[in-house]
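Colleague: The sequence and its predicted three-dimensional model are supplied below.
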Amino acid sequence: MAKTIHWGIIGLGNIAHKFATDLLTVEGAKLYAVASRNQEKADTFANKYKAPKAYDTYEALAKDPNIDAVYIATPHALHHENTILCLEHGIAVLCEKPFAMNADEVEKMIAKAKEKNVLLMEALWTYFLPHYQYVLKALKSETYGKVLKLEADFGFNRPFDDTSRLFNKALGGGSLLDIGIYPIFAALSTLGKPNTIEAEATYFENGADSSCHMVFDYGKDVKANLKSTLIEDTATEAIFYCERGTIKINTMFHMPTTVTLIPKTGTAETIDFNYKTIGYNYEAIHFTKLLQERKTESDVMTIEFSRQLIKTLDQVRNLINLEY
């Protein structure tokens, strides 16, 4: 039988609750320990998801010899520090997106994982969702021919609150790193690295970006029009316009949803993937299996792809003069 992977979670906010909920459905995985900077919060979380251990420091969790894998769900600005801590102790790391604040931090994380010969992967859950994998295969097989244009957006209107992590520039808040990463991911995972990038942004009073518009140019009139915003409700769709039809990932394209196929001739068809979970189980299943097979890198969310993603985010930041 395959080894049961003992998981830890560092950072116990909303996304950690979603991950823990779905981890309970993963065969061969067990939530073993959680860590917060507040013992009461850690105890409450551990009791809810039946984790035997609850720590009030991240360091204490990292020193637990019974932990095989850690899911890092702290604010963006802490991803590098928390990842290095766990890798130093030989623990495999599944770190929430964005991997870190910039490419320099990501390179240090990669170097440490290689030094310790330990599995490291960015937790960009969309890549593992069945509807997204379906679209990737349809585009690769050119079901409707080559892609001519991609339109992808992610936006919601949230009143500005300078006490919220979402708007805290020092923690990587703002539209680009928090939600703009998803439209950028859609472009990179389907069309690859663009030839050129154009970008413009608007800002809140504290300097965090409130919206970002990007155009990725791939040559031969192929472009990706991408948008992220915290000041407007948008469809949050990814639409691939191809030679013989359109493939549309419907609203909230980054999470479990439906896909509509629209041929230029014929009838449109919407595919429902009958999701039964929140969707975080798919990346957890993949990561658990990698550990059981003693792999040190994912063949889906590769180190090279994460490297390209953070470099692209850095490039956009430079174009819109956004500094953290």
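Modeller: Perfect, thanks for sending it.
Colleague: make it CA atoms for all contacts and neighbour counts henceforth
Modeller: Will do.
Colleague: shouldn't I110 be in contact with V118?
Modeller: No: checked against C-alpha atoms under 8 Å, the pair I110 and V118 is beyond contact range at 9.7 Å.
Colleague: hey, where'd the strands end up in the stretch 201-324 of the chain?
Modeller: Secondary structure of the stretch 201-324 of the chain by DSSP state E, counting those that start in this stretch: the strands cover 209-217, 223-229, 238-242, 245-249, 259-263, 269-271.
Colleague: tell me the contacts of the most centrally placed residue in the chain?
Modeller: Nearest to the geometric centre of the chain sits L124, at 2.5 Å (C-alpha atoms, centre = their mean). Applying C-alpha atoms under 8 Å, 6 or more residues apart in numbering to L124 gives the contacts 96-98, 283, 301.
Colleague: Considering these, which possesses the most neighbours?
Modeller: P98 (26 neighbours; other C-alpha atoms under 10 Å).
Colleague: and that one, what does it touch?
Modeller: Going by C-alpha under 8 Å, 6+ apart, P98 touches 76, 122, 124, 177-178, 181, 310.
Colleague: Helices - which of those residues land there?
Modeller: If you go by DSSP state H, these have 181, 310 in helices.
Colleague: and the contacts of P98 as JSON lines, adding distance to N206?
Modeller: Output for those, formatted as JSON lines (distance: C-alpha to C-alpha, whole Å):
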{"residue": "H76", "distance to N206": "18"}
{"residue": "E122", "distance to N206": "29"}
{"residue": "L124", "distance to N206": "28"}
{"residue": "L177", "distance to N206": "16"}
{"residue": "D178", "distance to N206": "16"}
{"residue": "I181", "distance to N206": "21"}
{"residue": "I310", "distance to N206": "23"}
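Colleague: Emit the PyMOL select command for whichever of the contacts of P98 are buried.
Modeller: Entered in PyMOL, the line below selects the buried ones among those, by 16 or more other C-alpha atoms under 10 Å:
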select buried, resi 76+122+124+177+178+181+310
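Colleague: I'd like to know which of the contacts of P98 is nearest to P159.
Modeller: D178 (15.7 Å; C-alpha to C-alpha).
Colleague: dropping in the other structure now:
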Amino acid sequence: MQSKIYNWGIIGLGKIAKKFATDLQSVERANLKAVASRSIEKAEDFAQDFHAENFYGSYTELINSPEIDVIYIATPHVFHKELTVECLKAKKAVLCEKAFGMNKAEVEEMIATAKKENVFLMEALWTHFTPHYNSVLEIIQQKKYGKVKSLTADFGFKAPLDFNKRLFNKKLGGGSLLDIGIYPVFAALTCIGMPQKIDASAQMSSTGIDEECVINFEYKNEVTASLKSTLLEKTPTECVIELENATVKLTSRFHQPPSKIEITLTNGDTQTIDFPVHTLGYNFEAIHVQEMLDLNRIESTIMTFEKSLNLISLLDEIRNKIGLTY
């Protein structure tokens, strides 16, 4: 039995950090040691809300704290690479929010640094660790209902039109693709693999980011994936996978628990599987990180470096197709 307590630090204290900190409280052997923001007042408030022992008004102070074992980075995408490299050089394990970096070159540098420093690094694509999503992957991998024929996935919500906010700010890596489009792309990657052909189109905002992105992947044997992300409207946010002998649907907000899986056989019979989860779902990735640290690994066995490189390669090619450069 492992008994080591892992001292966590959190950098970037926005909405996702609050959700992660909430779930971290349910993780055995996890202690929220410190949090950091560019605003010391924000850091202090966050520390009080989530019972962190220490708080800092600069990221570097937290990174250099000798008490910290692992750092969760939840800043805007554009700061991920720089902060990850700084953490790794300080011998701090890193769980970094998606999108991992702004492009493949950044992700390659992050991974190279983890290998050079011999320190654990993982992209925080939390969906990959949730029970409902892994159940679907198991169905596909075991070919329980035959091979995949097509996949359709969307993610959309009506974002308040505020050009000062991150989502519409090009300097902060705004846009639908990197923020929410990554989930449908990830679904296609993990359920089918790397496509042979990519087509994409987008509606751009006056600030130069993609308000909406429509993506089509083509694979061999006429297998396809139809993907969409949008900041203009609320969409079903479902993932539907057509197999040879059944249709598997991850119901609304497919990327997060609690979620249901609806399986409809070709004869019309339908089965619904519930996956009750009593957290927000971020605890699963935190548990995995600690398991990897227990084994002295520098790379996840699930969200591997190769998977992160493939994912950012797809996002880069989509951005190239729609003419989005940062």
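Modeller: Nice, thanks for sending it over. Everything numeric here is computed off the predicted structure, so don't read it as measured data.
Colleague: can you list contacts of stretch 101-109 of structure 1?
Modeller: 76-77, 79-80, 83-84, 99-100, 172, 307, 310-311, 313-314.
Colleague: where do the strands sit along the stretch 1-150 of structure 2?
Modeller: Here the stretch 1-150 of structure 2 has its strands, by DSSP E, counting those that start in this stretch, at 6-11, 30-36, 54-56, 70-73, 93-97, 121-124, 148-156.
Colleague: Mind listing what's buried along the second one?
Modeller: Just to be clear, that refers to strand 30-36 of structure 2. 30-36.
Colleague: cool, the first one as well?
Modeller: Judged by neighbour count (16+ other C-alpha under 10 Å), strand 6-11 of structure 2 contains these buried residues: 6-11.
Colleague: related to what we said a few turns ago, make TSV from the contacts of L124 of structure 1 and add distance to E40 of structure 1 to it.
Modeller: What follows is those, written out as TSV (distance: C-alpha to C-alpha, whole Å):
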residue	distance to E40 of structure 1
E96	24
K97	27
P98	28
E283	29
M301	35
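Colleague: Closest one of those to K146 of structure 1?
Modeller: Of all the contacts of L124 of structure 1, K146 of structure 1 sits closest to M301, with 23.5 Å by C-alpha to C-alpha.
Colleague: so what's the corresponding residue of structure 2 for the closest one up against?
Modeller: By TM-score structural alignment, M301 of structure 1 lines up with M303 in structure 2. Taking C-alpha under 8 Å, 6+ apart, we find M303 of structure 2 in contact with 122-123, 125, 128.
Colleague: Among these, which pair sits farthest apart?
Modeller: Maximum distance among the contacts of M303 of structure 2 (C-alpha to C-alpha): 11.8 Å, for M122 and H128.
Colleague: If you count surrounding residues, which of these two has more?
Modeller: M122 (27 against 20).
Colleague: List the single closest residue to the more buried one in space, sequence neighbours excluded.
Modeller: Of all residues not flanking M122 of structure 2 in the chain, L95 sits nearest, at 5.0 Å (C-alpha to C-alpha, 6 or more residues apart in numbering).
Colleague: Could you list which residues are in contact with the one you found?
Modeller: Counting by C-alpha under 8 Å, 6+ apart, L95 of structure 2 makes contact with 70-73, 121-124, 289.
Colleague: which residues does the residue lying closest to T229 of structure 1 once chain neighbours are set aside contact?
Modeller: The shortest distance from T229 of structure 1 to any non-neighbouring residue, by C-alpha to C-alpha, 6+ apart, is to S211 (4.0 Å). Residues in contact with S211 of structure 1 (C-alpha under 8 Å, 6+ apart) are 174-176, 201-203, 227-231.
Colleague: now the helices: where do they sit in the stretch 201-324 of structure 1?
Modeller: All helices of the stretch 201-324 of structure 1, identified by DSSP state H, counting those that start in this stretch, fall at 281-292, 303-319.
Colleague: Highest mean neighbour count across those, which stretch is it?
Modeller: helix 281-292 (a mean of 21; mean count of other C-alpha atoms under 10 Å).
Colleague: And it, how far out from the chain middle?
Modeller: Here helix 281-292 of structure 1 is found 15 Å from its chain centre; the criterion is C-alpha atoms, centre = their mean, to the nearest Å.
Colleague: just stretch 157-165 of structure 1 next, same as before
Modeller: Its chain's C-alpha centre and that of stretch 157-165 of structure 1 lie 21 Å apart, by C-alpha atoms, centre = their mean.
Colleague: Then stretch 180-187 of structure 1?
Modeller: Worked out by C-alpha atoms, centre = their mean, stretch 180-187 of structure 1 lies 9 Å from the chain centre.
Colleague: Stretch 17-35 of structure 2 too?
Modeller: How far stretch 17-35 of structure 2 lies from its chain's middle: 17 Å, per C-alpha atoms, centre = their mean.
Colleague: Contacts for that stretch next, please.
Modeller: With C-alpha under 8 Å, 6+ apart as the contact definition, stretch 17-35 of structure 2 has outside contacts at 3-11, 13, 43, 46-47, 50-56, 62, 67-68, 74, 279-283, 286-287.
Colleague: Please spell out the ChimeraX selection for the buried subset of those.
Modeller: To isolate the buried members of these in ChimeraX, using 16+ other C-alpha under 10 Å:
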select :6,7,8,9,10,11,13,43,46,47,52,54,55,56,62,68,74,281,282,283,286,287
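Colleague: picking that back up, quick check: which of the strands of the stretch 1-150 of structure 2 is nearest to R166 of structure 2?
Modeller: With C-alpha to C-alpha as the measure, strand 93-97 is the member of the strands of the stretch 1-150 of structure 2 nearest R166 of structure 2 (15.0 Å).
Colleague: Helices of the stretch 1-150 of structure 2, start to end?
Modeller: 15-24, 40-50, 59-63, 80-89, 104-117, 131-141.
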